[in-house]
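Visitor: here are the coordinates; sequence isn't available:
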């Protein structure tokens, strides 16, 4: 379970993002990390119960959590740490190209969760577009499902958009709106009060179940 202590640590890190501050509060980080490990382990149990591909991957909870240390080599922002915890559960592990389920934990209403494929490589994106164009009726049916629309009123979101249809597709393609997407993901935000309740993991599990058909559809084009 995520507690207010974890959100307080992230709030402090956000306001004073320095190595000195982090070292002074390392014990708080370790406690917060432990809570995220616990949440991830619970989510893995839930996801493995309905997604056999994830279950077969034998994921370690620690390997589903992104490092808190930022890569600042090519960034103008030299802040050394991320100010959130990010968990990604998918087939083959977070370094594989497959879509999956994620939760971002941050203070002050910055927490969100969803599923999909965010900013895929160009070859993978081509496969995703071909799958959507070739099976648009199925794609549309998945996004129109009542449970999906209930959990994600905004529908599927793009991680970037083309201005025109991609090469090889006609402007008359029924799937044109989605073919311009550079990625396919869903997102639902949670307030701090929701994140710190015992029911949070269960809410995430229900959210992940609702997006599984979309994740399965996308992964099918990637060899899943």
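Guide: Ah, there it is. The model shown is predicted, which means the values in this text are computed figures rather than measured ones.
Visitor: only C-alpha atoms from now on, for both contacts and neighbour counts.
Guide: Noted.
Visitor: for residue 65, which non-adjacent residue is closest in space?
Guide: residue 87 (4.5 Å; Cα to Cα, 6 or more residues apart in numbering).
Visitor: report how many residues lie close to that neighbour.
Guide: By other Cα atoms under 10 Å, the residues close to residue 87 number 24.
Visitor: hmm, it is touching residue 102, no?
Guide: Yes: contact status for residue 87 versus residue 102: in contact at 5.4 Å, counting by Cα atoms under 8 Å.
Visitor: any idea which residue of the chain is furthest from its center?
Guide: No residue in the chain has its C-alpha farther from the mean C-alpha position than residue 172, which lies at 31.6 Å (Cα atoms, centre = their mean).
Visitor: can you get me a residue count around the nearest residue to residue 216 once chain neighbours are set aside?
Guide: In this structure, residue 216 finds its nearest non-sequential neighbour in residue 224, 7.6 Å apart by Cα to Cα, 6+ apart. Here the neighbour count serves as a burial measure; for residue 224 (other Cα under 10 Å) it reads 12.
Visitor: next one: residue 87 from residue 177, what distance?
Guide: In this structure, residue 87 and residue 177 are separated by 29 Å, where distance is defined by Cα to Cα, to the nearest Å.
Visitor: what of residue 131?
Guide: Following Cα to Cα, the distance that separates residue 131 from residue 177 is 14 Å.
Visitor: have a look at the protein and report its longest helix.
Guide: If each helix of the chain is counted by residues according to DSSP state H, the longest one is helix 26-50.
Visitor: what does the helix or strand following it rub up against?
Guide: Using DSSP states H and E, the helix or strand that follows helix 26-50 in sequence is helix 52-57. Among residues not part of helix 52-57, those counted as contacts by Cα atoms under 8 Å, 6 or more residues apart in numbering are 47-49, 89-93.
Visitor: buried residues, helix 52-57. List them.
Guide: 54-55 (16 or more other Cα atoms under 10 Å).
Visitor: for it, the distance to its chain's centre please.
Guide: 17 Å (Cα atoms, centre = their mean, to the nearest Å).
Visitor: elements contacting the helix or strand that comes right after it?
Guide: Where DSSP H and E defines the elements, the next helix or strand beyond helix 52-57 is strand 85-90. When contacts are defined as 3 or more Cα pairs under 8 Å, 6 or more residues apart in numbering; DSSP states H and E, strand 85-90 sits against helix 26-50, strand 100-105.
Visitor: in JSON lines: these, plus distance to residue 14 and mean neighbour count.
Guide: Converted to JSON lines, those look like this (distance: least, Cα to Cα, whole Å; neighbours: other Cα atoms under 10 Å):
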{"stretch": "helix 26-50", "distance to residue 14": "13", "mean neighbour count": "18"}
{"stretch": "strand 100-105", "distance to residue 14": "13", "mean neighbour count": "24"}
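Visitor: use this one as the comparison:
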């Protein structure tokens, strides 16, 4: 295991150039930069955070272009998902814009969605989620996810938590940009601090609406 010393600023520079040169020849010519500035630092960071937050999946850098009109072969950001429960956990992304952290659940089966709506409807669990979301919003996180246009059938249109009931997935994220600690070992503590802010949302989902 490599010792984590920070995420090099070259990581953002790599993706800024990739946005203008998204082709195989450029990628192969700069693969060493991807390995040195993106892949290995993130692997070291995620290994260090795993005992507290769970195992990580570092997403492949290659796009699935089979059904997309955009045939650019490479993703213009490196993402990672950290979780002990399928589809529920913490997110980290590096791109030309710098760092982004997030957490929540990004997919739902019909059964999971039914559990989620039941929990949102219930005053105790639903009220707890509303307070979590309010706290995150007040702390600078953007709360989003896949949503219906209207409150789902079976619930009153004026439900006190109608906006939450519209959600099919629910997550919160924050763009951190390129803070001065990004290329230092302190980045591990900062990512952990933001993920701890997101833990109530993750824990609520695991308790009431796990897959």
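Guide: Here it is on my side, so go on. Treat the numbers as computed from the prediction; the structure is a model and nothing was measured.
Visitor: please tell me how far the residue nearest to residue 216 of the first structure sits from residue 42 of the first structure.
Guide: From residue 224 of the first structure across to residue 42 of the first structure, the span is 24 Å (Cα to Cα).
Visitor: hmm, residue 133 of the first structure is touching residue 172, no?
Guide: No: in this structure, residue 133 of the first structure is not within contact of residue 172 by Cα under 8 Å, at 11.2 Å.
Visitor: how close does the aligned residue in the first structure for residue 31 of the second structure sit to residue 92 of the first structure?
Guide: Structural correspondence for residue 31 of the second structure with respect to the first structure (TM-score structural alignment): residue 26. Here residue 26 of the first structure is placed at a distance of 31 Å from residue 92 of the first structure (Cα to Cα).
Visitor: now swap in residue 191 of the first structure and tell me
Guide: 31 Å.
Visitor: before we move on, what about residue 192 of the first structure?
Guide: Residue 192 of the first structure is 31 Å from residue 92 of the first structure, where distance means Cα to Cα.
Visitor: which one, of the helices and strands packed on strand 85-90 of the first structure, ends up nearest to residue 202 of the first structure?
Guide: Shortest distance between residue 202 of the first structure and these, using Cα to Cα, is found for helix 26-50: 8.3 Å.
Visitor: where does stretch 99-106 of the second structure end up in the first structure?
Guide: With TM-score structural alignment applied, stretch 99-106 of the second structure matches the range 111-118 in the first structure.
Visitor: contacts for the matching stretch, please.
Guide: For stretch 111-118 of the first structure, contacts defined as Cα under 8 Å, 6+ apart pick out 98-105, 159, 183-192, 195, 204, 207-208, 211-212, 214-215, 218.
Visitor: tell me, how many residues neighbour the closest residue to residue 11 of the first structure other than its chain neighbours?
Guide: Leaving aside its sequence neighbours, residue 11 of the first structure sits nearest to residue 107 (Cα to Cα, 6+ apart; 5.9 Å). The burial metric for residue 107 of the first structure, expressed as a neighbour count using other Cα under 10 Å, is 20.
Visitor: go on, residue 17 of the second structure?
Guide: When neighbours are defined as other Cα under 10 Å, residue 17 of the second structure has 14 of them.
Visitor: hmm, back to that, what residue of the second structure matches up with the residue farthest from the centre of the first structure?
Guide: The equivalent of residue 172 of the first structure in the second structure is residue 158 (alignment by TM-score structural alignment).
Visitor: that match: what secondary structure?
Guide: The three-state label for residue 158 of the second structure, taken from DSSP: H, G, I helix; E, B strand; the rest coil, comes out as coil.
Visitor: so residue 23 of the second structure versus residue 40 of the second structure, what's the distance?
Guide: For residue 23 of the second structure relative to residue 40 of the second structure (Cα to Cα), the value is 22 Å.
Visitor: show me what contacts the residue nearest to residue 11 of the first structure?
Guide: Residues near residue 107 of the first structure by Cα under 8 Å, 6+ apart: 7-8, 10-11, 84, 192.
Visitor: try it again at 7 Å.
Guide: Residues in contact with residue 107 of the first structure (Cα atoms under 7 Å, 6 or more residues apart in numbering) are 7, 10-11, 192.
Visitor: what's the neighbour count on the closest residue in space to residue 68 of the first structure that isn't next to it in sequence?
Guide: When the adjacent residues along the chain are set aside, residue 68 of the first structure lies closest to residue 82, with 5.2 Å between them (Cα to Cα, 6+ apart). For residue 82 of the first structure, the number of neighbouring residues by other Cα under 10 Å comes to 17.
Visitor: which position in the second structure pairs with residue 82 of the first structure?
Guide: For residue 82 of the first structure, the aligned position in the second structure is residue 75, judged by TM-score structural alignment.
Visitor: ok, that match touching residue 62?
Guide: Yes: taking contacts as Cα atoms under 7 Å, residue 75 of the second structure lies within contact range of residue 62: 5.8 Å.
Visitor: out of the helices and strands packed on strand 85-90 of the first structure, which is closest to residue 153 of the first structure?
Guide: With distances scored as Cα to Cα, the stretch of these nearest to residue 153 of the first structure is strand 100-105 (17.4 Å).
Visitor: distance check, the residue most central in space within the second structure against residue 174 of the second structure.
Guide: Residue closest to the average C-alpha location in the second structure (Cα atoms, centre = their mean): residue 91, at 2.9 Å. As defined by Cα to Cα, residue 91 of the second structure lies at a distance of 10 Å from residue 174 of the second structure.
Visitor: done for today, thanks.
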